[in-house]
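Q: Any chance you can model this:
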Amino acid sequence: MEHTATPAHRAEAWRSRAEPLEATYPGIGSIVDQPVFAPISRRELMTAVNIAAPDLGLKPSTVLIVDALLSCLPCRSSAGAEIPVSPTMLLTIYAANNTLCFRAKGVTERQLRRHIQILEEAGLLTRRDSANGKRFPIMRGGKVVGAFGLDLSPLLVRHREIQELARLRTQAQEELRGLKAQILKLGAACQALQLTDASKQFVESLRKVTRRARLTITEAKHLLERLLSLAGHSPAPVENPQSDPRDQNSSETNSPTAKPRTDVAPRPTKPAHTTASDGRNVRHKKTEEPDPKKAIHPPDPRAWTSLTTISALYPTEPTTSREAAAIAYDLGQMLRVSRDFTTEAIATHGLHHVLKAMDRLATRAEGISAPRAYLRHLLTHADMR
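A: Alright, predicted model coming up:
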């Protein structure tokens, strides 16, 4: 008697062949039981885990264990190329502790067990323990179909959530970096104002506060608002606190409503011929001979106000080259440029060109990751000459 194999019979036969694996090895990590998720490369996943580690409650040492576990996944094609992690590959790691410790830069087995427990408590890992606690693969037809070990399915299922956490943290870090730059710039400008002792102490402590690793965006915004209130309500610095009586007399004389004064004696006129010293004690200094090894740059006649950013931070125009160099060194520290590089740049390109390049760098400081290289480019560029 012949029996016809209907689709229902074939499905029943398939189920009967698949059931023994589940019934014989309960609780193992197998491909058929893994959840479905979008494929992702190990590099992208590790980048997101590194950035979002504080939000996941992971320390850098625990992130190193995650990297070691991901390195055990079969993410190589037959040609040796890197392929993304997908649900079609076994996500249960059955490598021994020695292997994992070696790939985790030499941590001890005790540290490894502690970090695995942290990952399990964070919901990023599931234990698939055998009866004796050992990790080993389950083979069928010469292929690995399951394993007892550490299942990374929870980590892979949450990879979109982790990437979103990393994106939000990156945005927050960029916003905080911009707020810190504004605080430092406005704080430097407030130092030239007439402030109370408490306000002056607050402005001087800004550099130390902005270096705190746990400074939040809310705290940075509060500092910026307080600086803006100081800058808006504080009087501008007095350039010449001591007035000259002769200037007052001159202004009264030039006024259209001023009356002629009779109580002021006429000033004696100077003789046509004066002595070499003109009545002053002149101290003659020996002229220094120029060093042929150093480049000599004549003083630039352009006004201090042409350096818009620097003149806003330092309203008082320097009267000597020493004062201008001190401003260049101070601004270089604010822009993360070393003192040695600033000295070399001044000796090579001249003080004015260095200040002009720093002025342009200060206007774009928030978006420049390598200020020293950018400053070197500005100094060697033709437009800076």
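Q: okay, CA-based contacts and neighbour counts for the rest of this
A: OK.
Q: helices or strands next to the longest helix belonging to the chain in the packing?
A: For the chain, the helix reaching the highest residue count under DSSP state H is reported as helix 159-190. Helices and strands touching helix 159-190, by 3 or more CA pairs under 8 Å, 6 or more residues apart in numbering; DSSP states H and E, are helix 42-56, helix 197-204, helix 206-210, helix 217-233, helix 308-313.
Q: nearest to residue 146, of the ones you listed?
A: For the helices and strands packed on helix 159-190, the distance to residue 146 is smallest for helix 42-56, at 21.0 Å, taking CA to CA.
Q: Show me which positions of that closest one end up buried.
A: Across helix 42-56, burial judged by 16 or more other CA atoms under 10 Å covers 42, 45-46, 48-53, 56.
Q: Helix or strand next in line after that helix, which one?
A: Of the helices and strands lying after helix 42-56 in sequence (DSSP states H and E), the nearest is helix 60-70.
Q: tell me the angle that next one makes with helix 42-56.
A: For helix 60-70 against helix 42-56, the angle by axes from the mean of the first three to the mean of the last three CA atoms, to 10 degrees is 150 degrees.
Q: Please provide the structure for the following sequence as well, for comparison with the first:
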Amino acid sequence: MEYTPISPFMRPISHAHLSVIETPEGSPPGKPINKWELLRELSKAQAAFGVSERDLTVLQGLLSFFPDDALGGNAEMVVFPSNKAICERLNGMPCSTMRRHLGRLIDAGLLVRRDSPNGKRYVRKYGDERVAFGFDLSPLYCRSEEIGRAAEAVREAENRVRRLREVVSLMRRDLAALAEFGEQMQPSLGLWDQLRDTAALTARALRRKLRLGDLEQYREALEALLDQARNVIDGPETEEMITSDVRIEHHHHNSNKESLEFERGLEKGKEAGGVPDDPTGTPETSVEDLDRQPKPKIPLHLVTTSCPSLKTFYDGEVRHWHQLFDAACHIRPAMGISSSVWEEAQRCMGPEQASIVVVAMLERFADIRSPGGYLRALSAKAAAGEFSCGPMVMALFGRRSAA
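A: Okay, the predicted model is just below:
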């Protein structure tokens, strides 16, 4: 067409017509884009463009008049249906409603009116040239990359909310379980009522659609209460165990022949100026290293209570995290878990959490076909930040309480 009009028919001209009609926002992506996929992306990012579901319904009707499935290429992207044809395509939407939604699409910069001299919508051919008057879809095509980025941002925000909602739900469940467990240990303490009330209020709040900021506030509050409950349940005995006598006991705790031989070899290696290889395949993790690393959020008492099979296969006393690690090192070979898998689990999860997982696997040992493969799979999830041992222990505790 030799001339592109800038004034609408029987409507006042505005700055929007001067800036949009000749140069639509965005730049052409340079390749055809499926119109229905583009509409789905726009529906995901509709809030970023200020359009509603009804506006997109009208846009869907206009796209249905475009003969090709893909926008772009050499085809002119102007559709010219009458108002009656558009309303019929929209299942009988009133004409006034349809015009209002069309105006919102135009104000959002997703459509452009190409009005003819008399305001009618039609197409004319002058030899090889084709001139169409109607609604131009080229702004939608030119902004396809912007629409795609906005849709991806919405998906990422939804994923963050979904993951945080799952975390809050798990923390709420742990809080209720700790309240029940703590009531058995110290019945007179009022903290357990506070934990139960908070868990109930959080469960009620999770029925609603919470924003990211609200979920973060719930997570901080629940995390503080979980830490407080863990300190109350695990605190006194933890202070009692942090003594030099216990550290010496850890090194000489196991009285079986293999452990004594290993300790003698370790002492000889130190005297020779080197460190011998561990014949059991366990990585060399000292008590000091265990104390320096952050402890799991779940109390140790809850772990030992939920996993009574540990007492059957391990004669030692488990009242501290380094003792649980020693127990896991002891029962790990009997479960068929190789040293390489055990080392990988400690590297990905940390020694304490890896010990909890091994003890929990012992409790369900009959149901696990390949303990080594199962632990390796959990280590891979932990390395990706997608695993926590809390739900495993809580499931065992719930099954034991229901028995």
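Q: Superposed, how do the two chains score by TM?
A: After superposition, the two chains reach a TM-score (TM-score structural alignment, normalised by the length of the first structure) of 0.51; 229 aligned residues with a CA RMSD of 3.4 Å.
Q: before we move on, back to that, can you list the buried residues of helix 42-56 of the first structure in a markdown table and add distance to residue 170 of the first structure?
A: Shown next, in a markdown table, are the buried residues of helix 42-56 of the first structure (distance: CA to CA, whole Å):
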| residue | distance to residue 170 of the first structure |
| --- | --- |
| 42 | 19 |
| 45 | 15 |
| 46 | 15 |
| 48 | 10 |
| 49 | 12 |
| 50 | 11 |
| 51 | 8 |
| 52 | 9 |
| 53 | 12 |
| 56 | 15 |
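Q: these two touch, right, residue 143 of the second structure and residue 28?
A: Yes - with contacts defined as CA atoms under 8 Å, residue 143 of the second structure counts as touching residue 28 at a distance of 7.4 Å.
Q: Contact partners for residue 49 of the second structure?
A: residue 108 (CA atoms under 8 Å, 6 or more residues apart in numbering).
Q: hmm, back to that, could you point out which of the buried residues of helix 42-56 of the first structure is nearest to residue 354 of the first structure?
A: Nearest to residue 354 of the first structure among the buried residues of helix 42-56 of the first structure, with distances taken as CA to CA, is residue 51, at 36.9 Å.
Q: Run through the residues that contact the closest one.
A: Residue 51 of the first structure makes contacts with 166, 169-170, as judged by CA under 8 Å, 6+ apart.
Q: Please apply the same query to residue 184 of the first structure.
A: By CA under 8 Å, 6+ apart, the neighbours of residue 184 of the first structure are 206-207, 334.
Q: And residue 192 of the first structure, by the same measure?
A: Neighbouring residues of residue 192 of the first structure by CA under 8 Å, 6+ apart: 236-237, 314-315.
Q: buried stuff in the longest strand seen in the first structure?
A: If you go by DSSP state E, the first structure has its longest strand at strand 143-151. Residues of strand 143-151 of the first structure classed as buried under the neighbour-count rule (16+ other CA under 10 Å) are 145-151.
Q: how close does the next helix or strand after it sit to the second structure?
A: Once the chain leaves strand 143-151 of the first structure, the next helix or strand it forms, by DSSP H and E, is helix 153-157. Its aligned residues in the second structure lie a mean 1.6 Å from helix 153-157 of the first structure after superposition (mean CA distance after the TM-score superposition for the first structure).
Q: so where in the second structure does helix 153-157 of the first structure end up aligned?
A: Aligned using TM-score structural alignment, helix 153-157 of the first structure spans residues 138-142 in the second structure.
Q: what does the matching stretch contact?
A: 24-29, 33, 71-72, 77-78, 109-112.
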